[in-house]
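J.: Provided below for reference: sequence and predicted model.
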Amino acid sequence: MSLLRRLPAARPLRTMSGVLAVTGASALLGGCVEAGEPQSAGHASVAPAPVRLWPEKPPAPRPAPDWYGPEEPTPLPGLPEVPSGDIRQLDADSVVAAQIAADARRQRPAFDENMQKRISRCSAEPDQCPVRTPEYKDLTGDGKDELIIGIEERQHALVLWVYRIRNGAVTQILNTVGRVLSVEVADGDLVMRESSDSAGYEARTVFSWDSAHQIMMSKEMEYDRKTLAPSPEPGQ
């Protein structure tokens, strides 16, 4: 059976006589209304309520958390404990190095050898460093900032790692990657906008803190029309 949608049959064109008949009837009816008075457009049609198709079928389950990172909060070994819970006390570069080492031990490296070398030379070659300046924002609502790390890969991809202090240990709560146009924090949510294969649109993914799983999870993903950059001022 073909899955293509059938287009509705084309409506026949009105004949000239039919148009004249309608026009004449409108003129006769219009003669009963004084000029300048508003005319009724008739009864407005009532919008139908949404109708769910295949209601007997159960909805799809929520995507597993490991689509966007760890299934559970993952303590990062090789770093000192932080009893105060202030992640700013740790150097962000040491967190990146510890994460790369941990991924290598699990045989799940996030980067190839060339990329790892670039990251290791960040202190000596800051202009060539793919690691962005670390950001600190409260994403869990506990009044303490989380560490947000962005690492630029080839082909305009950006790896996003988010960490918090949990029971004194540095713990990863988000690990994702995308062709990112922008990243922002809005009302505690981490919003990632990505380029889309659909012309004129961009993907928008919202990550929110899930207190039950103790990680950041994807709350919603949608496609928006691309936001146009403001035009430069004259003379700029």
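T.: Cool, the structure landed. Residues are numbered from 1 along each chain as shown.
J.: drop to CA atoms for contacts and neighbour counts, all remaining ones
T.: Noted.
J.: Other residues contacting stretch 144-151?
T.: 85-88, 92, 130-140, 158-165 (CA atoms under 8 Å, 6 or more residues apart in numbering).
J.: I'd like to know which of those are part of strands.
T.: Residues of the contacts of stretch 144-151 located in strands (DSSP state E): 135, 136, 137, 158, 159, 160, 161, 162, 163, 164, 165.
J.: Nearest spatial neighbour of the fourth one, chain-adjacent residues omitted?
T.: Taking CA to CA, 6 or more residues apart in numbering as the measure, residue 158 lies nearest to residue 152, with 4.6 Å between them; neighbours along the chain are not counted.
J.: From residue 85, how far off is the one you found?
T.: Counting by CA to CA, to the nearest Å, the gap from residue 152 to residue 85 is 28 Å.
J.: ditto for residue 225
T.: For residue 225, the distance to residue 85 - CA to CA - is 40 Å.
J.: When these two are compared, which one has more neighbours?
T.: Higher neighbour count among residue 225 and residue 85: residue 85, with 18 against 11, using other CA atoms under 10 Å.
J.: how about that one, what does it touch?
T.: Contacts of residue 85 (CA under 8 Å, 6+ apart): 144, 165, 166, 167, 168.
J.: With adjacent residues omitted, what lies nearest to the second one?
T.: Think residue 165. Spatial nearest neighbour of residue 165, chain neighbours left out: residue 85 (5.3 Å); criterion: CA to CA, 6+ apart.
J.: Put this next to the previous one:
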Amino acid sequence: MSRPPSPTPAPTMIQTFRTVRATALAAIAALGIAAVVLAISGCGERSGLVEGDRASPVALQPGPEELWPAWYTSESRREGVMASGRGEPPAPLDRAPKVPKDGLRGVDPMAVLKADPRGRPLTRLPLIHGPGKAGIRPPAFHDLTGDGGPPEMIIAADLENRRTAVIVYSVRDGRIVPILYTTGSRLAVEAVGTDLVTRGAAVDGAEQVVRYRWDGVRLSPVRDDKTYKDTAPGARGRAGAPGSRGTPGPADGAGGTS
């Protein structure tokens, strides 16, 4: 005996079922989105900055520190800088005074110059305390090796020919060692972190900035920037317009060996 055929669902019931299913799916999707939003907002509250929180300290890059401000602003800075050459490693000064516990601050700079064959000719000049005449500027002290020890002694002498000699002395194994010798015209000298920077004019008329950095043996030039202003057609750089050039390495000219 055969069964009677199952009744076909009414169209109204099918439509109602689809509506209920769509509503349920939409509710589930809404709950999922809400959960994600709450998770994101919760993470923001845990790891982000909120009003009243203290921001983490930011490490700032060191800015230029003028070692002789009066000379830095002098209008007599001209005619360039000559960087020291590489040559042999600098040797300790044989007849230099003993270095006290507080480092080179406790040493007579004239005694150091007299013990240095390159610095000895400068001792004929008087000590000066301002720009405008020949003489030896007050010594400046700054950490240029970054070893955490006493700072280096920086001596600058203005010569009669409008040039300036800059010598840097450091203490190595308890002895005084010259680690830089450079010359220029009434140089502006500044320290940027543990780097030494000289500003002057090159022999070709460009404004020149040379940056020196401790290499474990001496202060070596690591950057030589030249800026040409008011150049005439045919001059170096871009003809007829201001230009600049930056090249790593020593400055133009032949300086002495540290």
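T.: That came through, no problem. The model shown is predicted, which means the values in this text are computed figures rather than measured ones.
J.: Counting neighbours, which of the contacts of stretch 144-151 of structure 1 end up buried?
T.: For these, a neighbour count by 16 or more other CA atoms under 10 Å gives the buried set as 85-88, 92, 130-131, 137-140, 158-165.
J.: okay, now residue 20 of structure 2: neighbour count?
T.: The tally of other residues near residue 20 of structure 2 (other CA under 10 Å) stands at 10.
J.: Assumed it was part of a helix.
T.: Yes. The assignment for residue 20 of structure 2 by DSSP: H, G, I helix; E, B strand; the rest coil puts it in a helix.
J.: Near the aligned partner of residue 94 of structure 1 in structure 2, how many other residues are there?
T.: Matched by TM-score structural alignment, residue 94 of structure 1 corresponds to residue 111 in structure 2. Neighbour count for residue 111 of structure 2, taken as other CA under 10 Å: 15.
J.: How about residues contacting the host helix or strand of residue 111 of structure 2?
T.: Residue 111 of structure 2 is part of helix 109-115 when elements are defined by DSSP states H and E. Residues outside helix 109-115 of structure 2 that contact it (CA under 8 Å, 6+ apart): 93, 94, 95, 96, 97, 119, 120, 122, 123, 139, 155.
J.: Among those, which pair sits farthest apart?
T.: The largest separation in the contacts of helix 109-115 of structure 2, counting by CA to CA, is between 94 and 139 at 21.0 Å.
J.: whereabouts in structure 1 does stretch 18-28 of structure 2 align?
T.: Aligned by TM-score structural alignment, stretch 18-28 of structure 2 falls on no residue of structure 1.
J.: Centre of the chain to that stretch, how far?
T.: With CA atoms, centre = their mean, to the nearest Å as the basis, stretch 18-28 of structure 2 stands 64 Å off its chain's centre.
J.: For the ones in strands among the contacts of stretch 144-151 of structure 1, give me CSV that also has distance to residue 21 of structure 1.
T.: What follows is these, written out as CSV (distance: CA to CA, whole Å):
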residue, distance to residue 21 of structure 1
135, 71
136, 72
137, 70
158, 66
159, 68
160, 68
161, 71
162, 71
163, 74
164, 76
165, 79
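J.: Name the nearest of those relative to residue 180 of structure 1.
T.: residue 158 (6.1 Å).
J.: In structure 2, what sits opposite that closest one in the alignment?
T.: In structure 2, the residue paired with residue 158 of structure 1 is residue 164, using TM-score structural alignment.
J.: For residue 37 of structure 2, see how far away its match is.
T.: 68 Å.
J.: now swap in residue 141 of structure 2 and tell me
T.: 58 Å.
J.: Report the secondary structure state of residue 19 of structure 1.
T.: Assignment for residue 19 of structure 1 (three-state DSSP): helix.
J.: burial measure for it, as a count.
T.: 11.
J.: ok, so what distance separates it from residue 30 of structure 1?
T.: 16 Å.
J.: cool, and residue 117 of structure 1?
T.: On the measure of CA to CA, residue 117 of structure 1 and residue 30 of structure 1 end up 82 Å apart.
J.: now swap in residue 201 of structure 1 and tell me
T.: Applying CA to CA, the value for residue 201 of structure 1 to residue 30 of structure 1 is 47 Å.
J.: For those two, indicate the residue with more neighbours.
T.: More neighbours surround residue 201 than the other of residue 201 of structure 1 and residue 30, with 16 against 12 (other CA under 10 Å).
J.: residue contacts, that one?
T.: Here residue 201 of structure 1 is in contact with 195, 223, 224, 225, 226 (criterion: CA under 8 Å, 6+ apart).
J.: cutoff 7 Å now
T.: The contact partners of residue 201 of structure 1, by CA atoms under 7 Å, 6 or more residues apart in numbering, come to 223, 224, 225, 226.
J.: likewise residue 211 of structure 2?
T.: 195, 196, 197, 198, 221, 222, 223, 224.
J.: out of those, what pair is the most spread apart?
T.: Top of the distance list for these (CA to CA): 195 and 224, 13.1 Å.
J.: ok so, going back, of the contacts of helix 109-115 of structure 2, which is the most crowded?
T.: Result: residue 155 is most packed of these (other CA under 10 Å), 22 neighbours.
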